[in-house]
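Participant: sharing a model prediction with you, sequence too.
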Amino acid sequence: MIKMLHSYWAYLVFIMMIIATANALIKYFGKKEYEAKDFRIALFTLIVSHIQLLIGIILWFTQDYFSEMSMKDIMGNSVLRSNVVEHPVAMILAVAFITIGYSKHKKKLTSAGKLKPLAIFYTLALILVLAKIPWSVWF
């Protein structure tokens, strides 16, 4: 059940990351004003990504990878290495980037000042997510 929840929640996270990143980039480069809607988009993206991270951590700790095989076996298998090491590390970094961008944007006073950290850090997070989504099981 946790794996299914993690898989389906990922679609919401992915859609929100695309919306938040595109919104920040378009508004920043278009020199538009920061609005309450932008705050809500960034906040909702932060919330759903943190929920996904918690679900993923629960899933990671409930898997039997480490009781059945050694770390050497896991690192020697590219699929297992991706699922057990690379994907979780990349997603933790992506959520960290989202958190940093959100935190930095709250401290700024101007529209450009608020949109710039969102654009930078949400873009970095989206790139990491795009790089480590298991595309073969998504479609």
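Facilitator: Cool, the structure landed.
Participant: rest of the way, CA atoms for contacts and neighbours
Facilitator: Fine.
Participant: now the residue located most distally from the centre of the chain: how far from Ile57?
Facilitator: Among the C-alpha atoms of the chain, the one most distant from their mean position (Cα atoms, centre = their mean) is that of Glu68, at 29.0 Å. Counting by Cα to Cα, to the nearest Å, the gap between Glu68 and Ile57 amounts to 19 Å.
Participant: before we move on, what about Leu5?
Facilitator: 12 Å.
Participant: all strands for the protein, in order.
Facilitator: Taking DSSP state E as the criterion, the chain carries no strands.
Participant: try it against this one:
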Amino acid sequence: MKFVKKIFASSLAALILCTVLVTGSAFANTSSKSVTGYGELTGTLSGKSYTTKVTKNPDRAYLTIKGSMQNKKGQTVVNTQQLSSSRGAKNLRGKWSSVPSSIYVIYGTHGVQGGSKYGPAAVYTYTHP
């Protein structure tokens, strides 16, 4: 049984290493929820990349992303400006242009707002760069 556990642990470690090498990040986080008028609002952070998307945008709202970056001590090192899509967009994608080497975790607030008919909504994510 110990041999099987060692094989499993080795295999799991190799899989994680391959994931890091292929994707450039060991951790991606996605959060989504159903939002009246916009269908599914989904936010994803993966390393230094972010995505905010909705399945529909009938009232020409903005999609947004706002980030916060902390070091291992839990101190906020960077608060990013809120970035917004053009009106009516269904996807907002990009990468943080500058992530200090001391950053341990990035938090993201992904939103849809500014529509003429439906209210704002947000989902929250985090990742390690």
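Facilitator: Here it is on my side, so go on. What you see is a predicted model, and the numbers here were worked out from it, not measured in a lab.
Participant: quick one: TM-score?
Facilitator: The TM-score (TM-score structural alignment, normalised by the length of structure 2) is 0.23; 61 aligned residues with a Cα RMSD of 5.2 Å.
Participant: show me the contacts for the residue farthest from the centre of structure 1.
Facilitator: Remark: with contacts taken as Cα atoms under 8 Å, 6 or more residues apart in numbering, Glu68 of structure 1 is in contact with nothing.
Participant: if I look at it, how far off is Leu12 of structure 1?
Facilitator: As judged by Cα to Cα, Glu68 of structure 1 and Leu12 of structure 1 stand 32 Å apart.
Participant: before we move on, what about Phe61 of structure 1?
Facilitator: Phe61 of structure 1 sits 23 Å away from Leu12 of structure 1, taking Cα to Cα as the criterion.
Participant: these two - which one has more neighbours?
Facilitator: Neighbours per residue (other Cα atoms under 10 Å) separate Phe61 of structure 1 from Leu12, with Leu12 holding more: 14 against 10.
Participant: not including adjacent chain positions, what is the nearest residue to the more buried one?
Facilitator: Distances taken as Cα to Cα, 6 or more residues apart in numbering place Val48 nearest to Leu12 of structure 1, at 7.5 Å, with adjacent residues excluded.
Participant: likewise for Glu40 of structure 2?
Facilitator: Closest residue to Glu40 of structure 2 in three dimensions, ignoring its sequence neighbours and counting by Cα to Cα, 6+ apart: Ser34, at 4.5 Å.
Participant: and the one you found, how many residues sit next to it?
Facilitator: Applying the criterion other Cα under 10 Å, we find 13 residues in the vicinity of Ser34 of structure 2.
Participant: go on, Val89 of structure 1?
Facilitator: Close neighbours of Val89 of structure 1, defined as other Cα under 10 Å, add up to 14.
Participant: next one: the one 5 residues further on
Facilitator: Counted by other Cα under 10 Å, the residues lying close to Ala94 of structure 1 total 23.
Participant: equivalent analysis for Ile7 of structure 2, please.
Facilitator: For Ile7 of structure 2, the neighbour count with other Cα under 10 Å is 12.
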